[in-house]
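K.L.:
no sequence on hand, only this structure:
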């Protein structure tokens, strides 16, 4: 973790009203698209480069890496200016030309957060997620915050691709390794999500939504103690459209949001994970915008979170994340990154962010 100058107190303010509104206002929820069910590149900031020629980019990258000193500006311009698929073609052409992998050369010539970001850019997304999961569970202790973010915000398709990459990389089942690292109801919830089997039906059963809302109310607010298993079952298995209807029914029944009830009834990692699921059912971009803000506030900056989200979402929904960030915190993501990061690492993040809002 690096410490960069803290932003001016006036540069970013948490809007309590906006924060409450984005998580509590369910009026538009049923008709809005979800990143968990709709895969699109139209809301990304990184697009395919017209007239792309992998061989030309390889020449530029080799010159930047192999000369005296490393031309970091070239690395940033090339690798943040190409789509994920184009970067994979560059990696292939680079290995054929240099007889070395681009990843190895980047690791040899750059360091720290900048190296991590460049390596993330040239790593296929499922493999990058795989490496993040491995990093979260290896060594003493487990970084539950990372596991919560990844498994709450990824679609079935992304989780299955991650699981396949994990098996290819380690020779072991991801669920097997997770089981040995987490415990209790948190483990139960995480392992269900890690199977990537959430119902993907687009049909909504209003009667079932009412029944689920009633079951959740009776398992939590209306009960002495909490039946966590009911929350886990419903939140991990129902489709996103079905859960959105359930959230509406729950508020009508209890006069509270389900998130508020979870925060009242639970604690620790399980609370964090169930709240993250509810937030992602409502809006993955808003959830990730909140994660980005929390990674930059306070003393120092959590670069691993910044890198993971900025690289991972740059081609998917970064425009929506930027919009939610501005709505929630009253300042732009671009200006926040600019004030909290420095050097080539900061410049690369700004390229992935796109523009100032």
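P.N.:
Thanks, I have the structure now. Everything numeric here is computed off the predicted structure, so don't read it as measured data.
K.L.:
make it CA atoms for all contacts and neighbour counts henceforth
P.N.:
OK.
K.L.:
quick check, distance from the strand or helix carrying residue 335 to the centre of its chain.
P.N.:
Taking DSSP states H and E as the criterion, the element that holds residue 335 is helix 333-340. For helix 333-340, the distance from its own C-alpha centre to the chain's C-alpha centre is 18 Å (C-alpha atoms, centre = their mean, to the nearest Å).
K.L.:
try stretch 242-257
P.N.:
Worked out by C-alpha atoms, centre = their mean, stretch 242-257 lies 25 Å from the chain centre.
K.L.:
what are the buried residues along it?
P.N.:
For stretch 242-257, burial by neighbour count (16 or more other C-alpha atoms under 10 Å) applies to 242, 243, 244, 245, 246, 247, 248, 249, 250, 251, 256, 257.
K.L.:
on that earlier part again, and the next helix or strand past the helix holding residue 335?
P.N.:
On the C-terminal side of helix 333-340, the closest following helix or strand by DSSP H and E is helix 343-353.
K.L.:
show me where the stretch 51-200 of the chain has strands.
P.N.:
Applying DSSP state E, counting those that start in this stretch to the stretch 51-200 of the chain gives no strands.
K.L.:
and the most centrally placed residue in the chain, what element?
P.N.:
Centroid-nearest residue in the chain, with C-alpha atoms, centre = their mean: residue 309, separated by 4.9 Å. If you go by DSSP H and E, residue 309 is part of helix 303-313.
K.L.:
check it against this one:
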């Protein structure tokens, strides 16, 4: 079980789920962006009472899905894990197994995700993205290009404990070229996370990026990798501003001109996450629902992981960028208890 202290712009998680304790915290991750969750710890929390409600909801003929949603969507991930411990203590049964036996489809997948310790959840998503034929690079980008050093270290620890292999070795085996070097650099989790900025250094880095890309034949990928993976967020904001000043166009345009495929997507994700992380995740949510069909795994991952971080800002960016509310998009693409639970997690009524 791990415990979380959740304040508007701060999240701390202490983990002890079969591997060495670590801390997964969003505090100080990007001090330039507001972060307001839609799911916060219940103030009058009673895990025993919650366990009893869940047991009653699953006992006998039929399942009271409304009661399950009402409890789990209004508790933090840490509190849900405490409920699971209490459930086992009271009834000698595994809460997740009981939930899986009572639920089905995407609603079951959503609830299981909600009940999984966050580092283990991320580790499994990364592992599954690299398992079998092909690689889901979008998952690697979404996680590694947006995380703080500490978050990556805790996920690495969980990954090694669960799969008995270093995350870095699997990344190396499943990626190639510039994209592989980007993933390995980010997995190394050694970004400067101070708030110290230096305008002169920003000018020098902007000039170096220009020389490495648009002013030469071919591209010196290593310079882009070094700057984007090492500099702190405030410094990178200055570098982006300086690059736009000396070239007359955004750094994103340079990335599109110089790179393609997964490397382009990865570098753009780093830049966009630093500029406006909520807007980045709003775009990912839209991507999970637009077109024919829904990428339910991506939708579940985004809602479950962002609802305790910055979902208020993500919803605002979604409305501004796509002209409809995130709630309406979810209502149009999902149904039943799955829809109701997603809406509850983003702080919206189901009606």
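P.N.:
Structure received. If you're wondering where the values come from, they're calculated on a predicted model, not measured in any experiment.
K.L.:
got a TM-score for the two of them?
P.N.:
Remark: TM-score between the superposed chains equals 0.88 [TM-score structural alignment, normalised by the length of the second structure]; 324 aligned residues with a C-alpha RMSD of 1.9 Å.
K.L.:
which residue numbers in the second structure does the helix holding residue 335 of the first structure align to?
P.N.:
Under TM-score structural alignment, the counterpart of helix 333-340 of the first structure in the second structure spans residues 326-333.
K.L.:
what does that stretch rub up against?
P.N.:
289, 294, 315, 318, 319, 339, 342, 343, 346, 348 (C-alpha atoms under 8 Å, 6 or more residues apart in numbering).
K.L.:
for those, which entry has the maximal number of neighbours?
P.N.:
Ranked by the number of neighbours (other C-alpha atoms under 10 Å), the contacts of stretch 326-333 of the second structure place residue 342 first, at 28 neighbours.
K.L.:
name all residues that make contact with that one.
P.N.:
Counting by C-alpha under 8 Å, 6+ apart, residue 342 of the second structure makes contact with 300, 303, 330.
K.L.:
run a quick neighbour tally on the last one.
P.N.:
If you count neighbours by other C-alpha under 10 Å, residue 330 of the second structure ends up with 20.
K.L.:
go on, the second one?
P.N.:
A total of 19 residues lie near residue 303 of the second structure under the criterion other C-alpha under 10 Å.
K.L.:
show me what it lines up with in the first structure.
P.N.:
Checking TM-score structural alignment: residue 303 of the second structure goes with residue 310.
K.L.:
contacting residues around the nearest residue to its match once chain neighbours are set aside?
P.N.:
Leaving out its chain neighbours, the residue that sits closest to residue 310 of the first structure by C-alpha to C-alpha, 6 or more residues apart in numbering is residue 352, at 6.4 Å. For residue 352 of the first structure, the contacting residues are 45, 46, 80, 310, 311, 314, by C-alpha under 8 Å, 6+ apart.
K.L.:
which of these lies closest to residue 34 of the first structure?
P.N.:
Using C-alpha to C-alpha, residue 314 comes nearest to residue 34 of the first structure of the contacts of residue 352 of the first structure, at 16.4 Å.
K.L.:
looking at the second structure, which helix is longest?
P.N.:
Ordering each helix of the second structure by length in residues (DSSP state H) puts helix 261-289 first.
K.L.:
which part of the first structure lines up with that helix?
P.N.:
The aligned range for helix 261-289 of the second structure is 268-296, by TM-score structural alignment.
K.L.:
swap in stretch 135-150 of the second structure?
P.N.:
Residues 142-157 of the first structure are matched to stretch 135-150 of the second structure when aligned by TM-score structural alignment.
K.L.:
which contacts among the contacts of residue 342 of the second structure does the first structure share?
P.N.:
Contacts conserved in the first structure for those, using both residues aligned by TM-score structural alignment, their matches' C-alpha atoms under 8 Å: 300, 303, 330.
K.L.:
format those residues as TSV; extra columns: distance to residue 200 of the second structure.
P.N.:
Formatted as TSV, those follow (distance: C-alpha to C-alpha, whole Å):
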residue	distance to residue 200 of the second structure
300	43
303	40
330	46
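K.L.:
burial of residue 291 of the second structure, as a residue count?
P.N.:
Around residue 291 of the second structure there are 9 residues (other C-alpha under 10 Å).
K.L.:
from the chain's centre, how far out does the helix holding residue 309 of the first structure sit?
P.N.:
Counting by C-alpha atoms, centre = their mean, helix 303-313 of the first structure is centred 7 Å from the centre of its parent chain.
K.L.:
before we move on, the earlier item: please identify the buried residues of the match of helix 333-340 of the first structure?
P.N.:
Buried residues in stretch 326-333 of the second structure (16+ other C-alpha under 10 Å): 326, 327, 329, 330, 331, 333.
K.L.:
and for residue 202 of the second structure, the neighbour number?
P.N.:
Residue 202 of the second structure has 22 neighbours, counted by other C-alpha under 10 Å.
K.L.:
which position in the first structure pairs with it?
P.N.:
Matched to the first structure by TM-score structural alignment, residue 202 of the second structure sits across from residue 209.
K.L.:
who's in contact with its match?
P.N.:
The contact partners of residue 209 of the first structure, by C-alpha under 8 Å, 6+ apart, come to 242, 243, 245, 246, 249.
K.L.:
to which residue of the second structure is the last one aligned?
P.N.:
Spelled out, that is residue 249 of the first structure. Checking TM-score structural alignment: residue 249 of the first structure goes with residue 242.
K.L.:
part of a helix, is its match?
P.N.:
Yes: using DSSP: H, G, I helix; E, B strand; the rest coil, the assignment for residue 242 of the second structure is a helix.
K.L.:
gap between it and residue 200 of the second structure?
P.N.:
Between residue 242 of the second structure and residue 200 of the second structure the distance is 10 Å, computed by C-alpha to C-alpha, to the nearest Å.
K.L.:
about what we covered before: correct me if wrong: the match of residue 249 of the first structure contacts residue 203.
P.N.:
Yes: using C-alpha atoms under 8 Å, residue 242 of the second structure is in contact with residue 203, at 6.1 Å.
K.L.:
could you pull out the helices for the stretch 1-150 of the second structure?
P.N.:
47-58, 65-72, 77-91, 95-102, 105-114, 118-130, 137-144, 149-163 (DSSP state H, counting those that start in this stretch).
K.L.:
check the offset of the fifth one from the chain's centre.
P.N.:
With C-alpha atoms, centre = their mean as the basis, helix 105-114 of the second structure stands 17 Å off its chain's centre.
K.L.:
that helix against the first structure, how far on average?
P.N.:
For helix 105-114 of the second structure, the mean deviation from the first structure after alignment is 1.0 Å (mean C-alpha distance after the TM-score superposition for the first structure).
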